[in-house]
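[1] what's the 3D shape of this:
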Amino acid sequence: MEDILRPLYQERASREETLGVLLVEKHKAFSPSTDHFDVILFIIVEMAESPWQVKHYEFEDKKAALHVVNLQQLNEWLMLGSHRRVVDWVVNGKVLFDRNEFVESLKTRINDFPIAERKKKIGIEFAKLVRRFSDGKELYYAGHFLDAYNNIIHALHHLARLSVIEHGFYPEVTVWNQVKQIEPEIYKLYEELTSSDEPINKRIELLILANEFSMSLKTELGSRHLKDIMQTKTDAWSFFDLMEHPEMEDYKVDLGAMIEHLIEKEYVQVVRNETKGKGIFHRTYQFKN
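    This next block holds a predicted model:
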């Protein structure tokens, strides 16, 4: 198969901006990991006009998909977990071309999962967990049980991914299989929500209590990345300044909910500053020592 597909990637491999080429083959009849294609050609480039290009091909009785991804897009996927199949492609794909051992160093990075990167991913997942749980709780008390269920199950997914990252692994597509081995108590929460014979409102009610407990346990861990940023200066931070910090780009959409959670749990304190409006104060924020 590699010989047949060589014309698709050989010319690209000769270009200076190409960092690596990987080949991923389908090994099962039903294969979501390859988008149901027989083979994936995954080409990583340093820069490109488009961050992600995909082309589909046919040969003999098979289908192939060629993905050309620039480095910025790849790093975003790895950080946000928004394209989890990519981790599998990089880790398990056959290396066809590797400029200056870029692909090997990328595999090492994924396997070693550097602490700084891990801390930021935990912050992102924790912020999403807080947002989804808050929305689910509000919908539950408003009587919208199906919508509440949807948000709570998403919150559990973020809790599961956070747990996997905490233990030094990238979350895979089969994240619940990972969690079952790493933190079985979180897996049990998922089972209770999805498999219990209790009415849906009772299941959600129990999960809200359990999830609040789990969130309390994970708050110190989940806020470390934000704490490191906020402690880079002694003055309190305005919300806008926090949003504008480059390290917050990946989870500023959930930052408001996270800040309010940290105030409630007494990790962050509000510092009020007078404005020109009588009785109106500008809220700024500091991490408590």
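
[2] when you work out contacts or count neighbours from here on, use the C-alpha atoms and nothing else.
    Noted.

[3] who's the closest spatial neighbour of Val271, skipping the chain neighbours?
    Thr284 (5.0 Å; CA to CA, 6 or more residues apart in numbering).

[4] now do that neighbour against Lys227, distance only.
    Per CA to CA, to the nearest Å, Thr284 is found 14 Å from Lys227.

[5] Phe287 - nearest residue in space that isn't next to it in sequence?
    In space, Phe287 is closest to Val268, 4.4 Å off (CA to CA, 6+ apart).

[6] just list the residues touching the one you found, thanks.
    259, 262, 285-288 (CA atoms under 8 Å, 6 or more residues apart in numbering).

[7] out of those residues, which are inside strands?
    Counting by DSSP state E, the part of these found in strands is 285-287.

[8] quick one: which of the residues you listed is nearest Asp88?
    Checking the ones in strands among the contacts of Val268 against Asp88 with CA to CA, the nearest one is Phe287 at 37.4 Å.

[9] pretty sure the closest one contacts Gln269?
    Yes. If you go by CA atoms under 8 Å, Phe287 and Gln269 touch, sitting 6.3 Å apart.

[10] how about Leu129: what's its closest non-neighbour residue?
    Ala155 is the one closest to Leu129 (CA to CA, 6+ apart), at 4.8 Å.

[11] in the helix or strand containing that neighbour, what's buried?
    Using DSSP states H and E, Ala155 sits in helix 145-166. Buried residues in helix 145-166, counting neighbours by 16 or more other CA atoms under 10 Å, are found at 145, 148-149, 151-166.

[12] could you do stretch 261-268 as well?
    Residues of stretch 261-268 classed as buried: 261-263, 267-268 (neighbour count, 16+ other CA under 10 Å).

[13] of these, which belong to helices?
    Mapping the buried residues of stretch 261-268 onto helices (DSSP state H) picks out 261-263.

[14] rebuild those as TSV, extending it with distance to Ala48.
    What follows is these, written out as TSV (distance: CA to CA, whole Å):
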residue	distance to Ala48
His261	40
Leu262	40
Ile263	43
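
[15] out of the residues you listed, which one sits closest to Ser196?
    His261 (29.2 Å).

[16] could you tell me how many residues sit around the nearest residue to Gly20 once chain neighbours are set aside?
    Of all residues not flanking Gly20 in the chain, Asp98 sits nearest, at 4.5 Å (CA to CA, 6+ apart). A total of 17 residues lie near Asp98 under the criterion other CA atoms under 10 Å.

[17] could you also give me the structure for this second sequence? I'd like to compare it with the first:
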Amino acid sequence: MEHILRPIYQERASQPDTLGVILINKRENAPNMTDTFDAVLLIIVKEAVHPIYSKHYTYGDSKTVMHILTEERLRKWIFIGSNKRLVDWIFYGKIMFDRNEFLFKLRSELQEFPFFGRKLKTGIQFSKLIRRYQEGKELFESGHYLDSYNHVVALLHHLGRLSIIDSGLYPEVIVWSQVKRIEPAIYKLYEELILSNESLEKRLELLFLAGEFLINSRTNDGGQHILETMLEQPSWTIQELHNHPELSYYSTDLEVFVEYLIEKGLIHVEPIIAKNEAIFHRNYYVDKQFVESEYGL
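    Below you'll find the model as predicted:
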């Protein structure tokens, strides 16, 4: 397959915006790793009109997909963790072209997992965890146990990913084998949820109690990235927080996360008089001394 695809990726490699090309061949024991294609051609470019562009090819009985991805979208997916296959492709794919060692440096960056990257990924996973917990508990208290169950499963996945990130690794596609090795207590909670003979209501009740404890114990670590980011200026509107290049990764979970950290006393509200004196704008700030002492800045 490689010699068949060579003219395609060589044409792309000759373009100045192309940073790297990776070829991923289907593995017999994991066909879904390449979305059932026989090969994936991943091309990273500096900029493009479309952040993602895909094209399918057929050769005999074989099928191939080409993905052209901008560096910005690549890094966004790595931070958010929304495309689990991507890290696997980068680590285990065959490098066919590498401009100025872009892919070599990226692999090294992922292997070293810089501390700053861990803080951002921890914050993103923690914000997703908060939303799942709040929505799942609301459904539980309303008696919608099956819907609540779905949220609790997702909640445990986020807890599992947090434990993996804390250990300095990237969550893989098969995340629970990692969690079992790294954080057996969270793996045990997952087993109890899906295997226990207790009623669904009782299982969920126990999981929410355990979840609340685990969330509270991780709040300071989970909030570190956003709290340190907010030191950049004295106060923020919610739109300024959304517009920040790194906080934008939190997406729709940002506002829920901010409100949670307000409840925990880690973010403070500053009322600003609006045109109508009966209404106030809400600005947000953090206690600089607390943040610097808490995180050793």
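
[18] follow-up on the earlier one: and the ones in strands among the contacts of Val268 of structure 1 as CSV, adding distance to Pro51 of structure 1 and neighbour count?
    Formatted as CSV, those follow (distance: CA to CA, whole Å; neighbours: other CA atoms under 10 Å):
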residue, distance to Pro51 of structure 1, neighbour count
Tyr285, 36, 19
Gln286, 37, 20
Phe287, 37, 21
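
[19] just these now: which is nearest Leu193 of structure 1?
    Using CA to CA, those come closest to Leu193 of structure 1 at Phe287, 34.4 Å.

[20] how much space between the closest one and Glu166 of structure 1?
    From Phe287 of structure 1 to Glu166 of structure 1 the distance is 22 Å (CA to CA).

[21] cool, and Gln231 of structure 1?
    Per CA to CA, Gln231 of structure 1 is found 22 Å from Glu166 of structure 1.

[22] how far apart are the longest helix seen in structure 1 and its match in structure 2?
    Identified as the longest helix of structure 1 according to DSSP H is helix 115-141. When structure 2 is superposed, helix 115-141 of structure 1 averages 0.8 Å from its matched positions, counting by mean CA distance after the TM-score superposition for structure 1.

[23] which helices and strands sit right next to that helix?
    helix 71-80, helix 145-166, helix 200-222, helix 224-230, helix 255-264 (3 or more CA pairs under 8 Å, 6 or more residues apart in numbering; DSSP states H and E).

[24] I'd like the next helix or strand past the first one.
    Sequence-wise, the next helix or strand beyond helix 71-80 of structure 1 is helix 85-92, with elements assigned using DSSP H and E.

[25] kindly report the same for the second one.
    Along the chain past helix 145-166 of structure 1, the next helix or strand (assigned with DSSP H and E) turns out to be helix 175-182.

[26] how big's the offset between the following helix or strand past that following helix and structure 2?
    Going down the chain from helix 175-182 of structure 1, the next helix or strand is helix 184-195, by DSSP H and E. Once fitted to structure 2, helix 184-195 of structure 1 is off its aligned match by 1.3 Å on average (mean CA distance after the TM-score superposition for structure 1).

[27] buried residues in helix 184-195 of structure 1?
    186-187, 189-190, 192-193.

[28] same check, this time on stretch 14-23 of structure 2
    Buried residues in stretch 14-23 of structure 2 (16+ other CA under 10 Å): 18-23.

[29] go on, stretch 53-62 of structure 2?
    Of the residues in stretch 53-62 of structure 2, none is buried (16+ other CA under 10 Å).

[30] what's the offset of that stretch from the middle of its chain?
    30 Å (CA atoms, centre = their mean, to the nearest Å).

[31] with stretch 165-183 of structure 2 instead?
    On CA atoms, centre = their mean, the centre of stretch 165-183 of structure 2 falls 13 Å from the chain's centre.

[32] what does stretch 9-22 of structure 1 give?
    The answer for stretch 9-22 of structure 1 is 28 Å, by CA atoms, centre = their mean.

[33] in structure 2, what range does that stretch match?
    Aligned using TM-score structural alignment, stretch 9-22 of structure 1 spans residues 9-22 in structure 2.

[34] can you tell me the distance between the two ends of that stretch?
    9 Å.

[35] what about the nearest residue to Leu200 of structure 2 once chain neighbours are set aside, distance to Ser196 of structure 2?
    Closest residue to Leu200 of structure 2 apart from its sequence neighbours, by CA to CA, 6+ apart: Tyr145 at 7.1 Å. According to CA to CA, Tyr145 of structure 2 and Ser196 of structure 2 sit 15 Å apart.

[36] again, but for His56 of structure 2
    Distance from His56 of structure 2 to Ser196 of structure 2, by CA to CA: 45 Å.

[37] repeat for His158 of structure 2
    21 Å.

[38] how about Asn32 of structure 2?
    30 Å.

[39] same question for Thr36 of structure 2.
    34 Å.

[40] that older thread, now do the contacts for the residue nearest to Gly20 of structure 1.
    19-21, 104.

[41] what does Pro51 of structure 1 give?
    Contacts of Pro51 of structure 1 by CA under 8 Å, 6+ apart are 68-70, 72-73.

[42] mind running it again at 6 Å?
    69-70, 73 (CA atoms under 6 Å, 6 or more residues apart in numbering).

[43] quick check: closest non-adjacent residue to it.
    That would be Asn70: by CA to CA, 6+ apart, it lies 5.2 Å from Pro51 of structure 1.
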